[in-house]
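[1] Build the 3D model from these lines:
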Amino acid sequence: MGVIKKNIMAIKKYIGPEVLLAAVIKSNAYGHGIIEVVRAVSQVGVEFLCVDNVAEATAISKQFPASSKILILGGVESEDLDWVIKNNVRLALFNSSHPRTFERSSQRCGRRAKVHIKIDTGMHRLGIDANEAVEVITKINNNYKNIEIEGIWSHFADSGSRENKKYTQEQIKKFSNIVDQIEKDGIQIKYKHLCNSAGAINYPEARFNLVRTGIIIYGIFPSEYIKKKYQKKINVKPALSFKTKIVSLRDLPKGERIGYGLAYRLKKNSKIAVLPVGYKDGYGRSLSNIGEVIVRGRRCPIVGRICMRMMMVDVSSVSRVKLNDEVILLGGDGRVRIEADEVAEKMDTIPYEILARIAESVPRIYKK
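    As a prediction, the model looks like this:
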């Protein structure tokens, strides 16, 4: 957890003191464990804790009644609205039916709903259409007395690449124009936030007064382009290691075939280790026969198909290997490291998925 705290401090230093930071801890804090991450980030001063849903908000509220402000980025079912408003949890307002629903719930609770109005500036996922945003914001401000517009926000479609820079700049322009217009009309909104991790790093003009940082606080750059451009400017380190131990060892002769479907044939006499980790634990089956792990400082190939709760590894190159030896799936042993970026590339996906898919049933051990 100390690494996450240091990462946040490094990001704060980079973006400057005028910009507040919201920690995105959705999806079990990107696989890191939401409760312990909240405990850590709350010690270094974040303005909001951004979650996916009511379940995550509830878990945080039970453990940390006086925690930082919670903002639910996704939708909230009508039966959960009263709890959200009573507990002062912030709501994302992103469609035209929300004001009426939120207003009724607020009247029942005797408390104003605090909302962050999401504007669709080009992501085309959630949000009020940018062309209608000023009208909608004005209507809510004037007609819904039980709704407090605490923030307005949007989301970049691709702020982490060189190829779509023009599109990103168009999103910034749309959002800026909306902010300028509502302020010209006398509507003051406390928080304006557009940037995710990549945007916060790569587009200083789009930071406004709050940025939502997710993957970067866990020490992973949001794209290879951002990593190459900024890794020497922002000192962040991966916070998570994924480890297991050898549960079985056996010597097999050349020509033997390994695992389901007999998908791998040994090219020489080999020592094969079995690890108690598989796709049920979030380790991708597509890494069969192409992934690697680290044993005693050496990279060892995965052989055969990854099973639901087990995988086989060729440890022939490791001297004095034995049962219960530690095996690193993500992380490092000295100078030898396997990072989420590398695994993602082999799986034709992104580092976000590699981290988020680690099952909650996998035990976590936290270090300060």
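[2] C-alpha from now on. contacts and neighbour counts both.
    Will do.
[3] Spell out, range by range, the strands that occur in the stretch 1-150 of the chain.
    Ranges of strands in the stretch 1-150 of the chain, per DSSP state E, counting those that start in this stretch, are 20-24, 48-51, 69-72, 90-93, 113-120, 128-129, 147-153.
[4] Run the chain-centre distance for the first one.
    Put plainly, it is strand 20-24. Mean-position distance between strand 20-24 and its chain equals 12 Å (Cα atoms, centre = their mean, to the nearest Å).
[5] next up, for comparison:
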Amino acid sequence: MEGLRTWIEIDRSAIRHNLSIFRSLIDKKVRLMSVVKSNAYGHGLYDFTTAIDKIGADWFGVDSLIEGLALRREGIKKPILVLGFTLPERIEEAAGNDVSITVSNFETLAVVAKRKGARRIKMHLKVDTGMHRQGFDISELPKVCKIIVEANKNGANITIEGLYTHFAAAKNPSFPHETNKQIELFNEAIKIVESFGFKPIKHASATAGTLLFPKAHYDMVRIGIGLYGMWPSKETMRALENKITLKPVMSWKTVIGEVKIVSEGGGVGYDLTEKLPKNSKIAICPIGYWHGFGRVFSSVGNVLVRGQRAKVLGRVSMDMITIDVSKVKNVKVGDEVVIIGKQVKDKITADEMAFISDGVNYEIVTRTNPLIKRILV
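    The predicted model follows:
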């Protein structure tokens, strides 16, 4: 890519394909939230959101009010829900920009209940059905609803726009018991909240839940990792890869910055942790752990050069890696190098990198530096 040392390409056609897959799995009346938290899982908050907004997501889920306001400034008009914690002093800012917030504890609820405002606060109550992260216990819901009813009598102008939970173990189809138990508890929560006259949008399923638990689609599903063309777990992939195909949206690339010959026995990188067993042709690429290519890939990672794998030599530096291109013909400065994606007949996936690093694909893509240029292709 002219003028760039490293960049990330976002494939519009892959976004469209993945969205169509999830649309086909849910009823036409069920809304689809595109979860774009954490810089759209590293794909670029604005770039990915504007692309999928035009294709047809109904809602957007973000981690923080900062992300929600950024989308509003960029002209996103569709509903936005902050899935994470909103600072009490910024709740009015959320209301003023028509950004819905998650309320999952009595401390936040107390702040909301005391207000008197012309602008309505749209809340999504989160219920803890077993993950034991965010959320009210089901036994607390009657008290929660009573507080909201009384607050509105005093001019609080708040509404329970949504009611939701999050599944802890939906990714593993071999153990559905825990998810089914959470579904049962959530159904009880719905009955309690609706008994107070509220009619919230009900949602529980993320990518894995949407794929494996159709009975838990409710009024809306929240799709994150699947829209980016990745599976939430190996178990989910094995269960469904013969039925549906997901297409990775991200390709991450850099270039060859230097090529040289190093004699047998020469050490490479900081602390000379790797010695070359023979005369070798090496190349330097301007990418390192600052960009999101972690030190964990030192001496074990691979990249693609001219369609062939080139092993990372020695330690990954802050801004550079050294690779072995001894078997790659005609390598020259400026050649494209693929970190994630396809080149000729080979490919490197976030899943492969996660396996090498003993991590998860989510981590690989979300750690890509936000300053790296994202380009829609």
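[6] sorry, back to before: could you dump the strands of the stretch 1-150 of the first structure into TSV and include distance to residue 315 of the first structure and mean neighbour count?
    Listed next are the strands of the stretch 1-150 of the first structure as TSV, based on distance: least, Cα to Cα, whole Å; neighbours: other Cα atoms under 10 Å:
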stretch	distance to residue 315 of the first structure	mean neighbour count
strand 20-24	38	24
strand 48-51	41	24
strand 69-72	46	22
strand 90-93	50	26
strand 113-120	51	25
strand 128-129	55	20
strand 147-153	50	21
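[7] export those strands to CSV and tack on distance to residue 105 of the first structure?
    Listed next are the strands of the stretch 1-150 of the first structure as CSV, based on distance: least, Cα to Cα, whole Å:
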stretch, distance to residue 105 of the first structure
strand 20-24, 26
strand 48-51, 21
strand 69-72, 16
strand 90-93, 12
strand 113-120, 8
strand 128-129, 21
strand 147-153, 10
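[8] do you know which of those lies nearest residue 295 of the first structure?
    In terms of Cα to Cα, the element of those nearest to residue 295 of the first structure is strand 20-24, at 33.0 Å.
[9] what does the closest one correspond to over in the second structure?
    Alignment note (TM-score structural alignment): strand 20-24 of the first structure is matched to residues 31-35 of the second structure.
[10] ok, and what's touching the matching stretch?
    Residues from elsewhere that reach stretch 31-35 of the second structure (Cα atoms under 8 Å, 6 or more residues apart in numbering): 23, 57-62, 219-224, 227.
[11] ok, back up a step: figure out which of the strands of the stretch 1-150 of the first structure is closest to residue 267 of the first structure.
    Nearest to residue 267 of the first structure among these is strand 20-24 (46.5 Å), distances taken as Cα to Cα.
[12] my guess is residue 315 of the first structure meets residue 302, correct?
    No - the pair residue 315 of the first structure / residue 302 is not scored as a contact, 9.3 Å apart, by Cα atoms under 8 Å.
[13] and the two? which has more neighbours close in?
    For residue 315 of the first structure and residue 302, the more surrounded residue by other Cα atoms under 10 Å is residue 315, and the numbers stand at 26 against 23.
[14] Show me what the more buried one lines up with in the second structure.
    In the second structure, residue 315 of the first structure lands on residue 325 (TM-score structural alignment).
[15] distance of its match from residue 277 of the second structure?
    Applying Cα to Cα, to the nearest Å, the value for residue 325 of the second structure to residue 277 of the second structure is 14 Å.
[16] now swap in residue 120 of the second structure and tell me
    Following Cα to Cα, the distance that separates residue 120 of the second structure from residue 277 of the second structure is 69 Å.
[17] if you count what's nearby, which of these two comes out ahead?
    Between residue 120 of the second structure and residue 277, counted using other Cα under 10 Å, the more crowded position is residue 120 (17 against 11).
[18] which residue in the first structure lines up with the more buried one?
    By TM-score structural alignment, residue 120 of the second structure lines up with residue 112.
[19] so what's the nearest residue to its match once chain neighbours are set aside up against?
    By the measure of Cα to Cα, 6 or more residues apart in numbering, the closest residue to residue 112 of the first structure outside its immediate chain neighbours is residue 146, 4.6 Å from it. By Cα under 8 Å, 6+ apart, residue 146 of the first structure lies in contact with 103, 106-107, 111-113.
[20] Try it again at 6 Å.
    103, 106, 112 (Cα atoms under 6 Å, 6 or more residues apart in numbering).
[21] Dump these into a markdown table; add distance to residue 91 of the first structure as well.
    Compiled in a markdown table, those are given as follows (distance: Cα to Cα, whole Å):
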| residue | distance to residue 91 of the first structure |
| --- | --- |
| 103 | 12 |
| 106 | 12 |
| 112 | 11 |
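[22] Excluding sequence neighbours, find me the nearest residue to residue 162 of the first structure.
    In space, residue 162 of the first structure comes closest to residue 225 once its chain neighbours are excluded; the distance is 7.4 Å by Cα to Cα, 6+ apart.
[23] Any figure for the gap between the one you found and residue 202 of the first structure?
    From residue 225 of the first structure across to residue 202 of the first structure, the span is 10 Å (Cα to Cα).
[24] Likewise for residue 154 of the first structure?
    16 Å.
[25] More neighbours: the two, which one.
    With neighbours defined as other Cα under 10 Å, residue 154 of the first structure and residue 202 compare such that residue 154 has more, 27 against 18.
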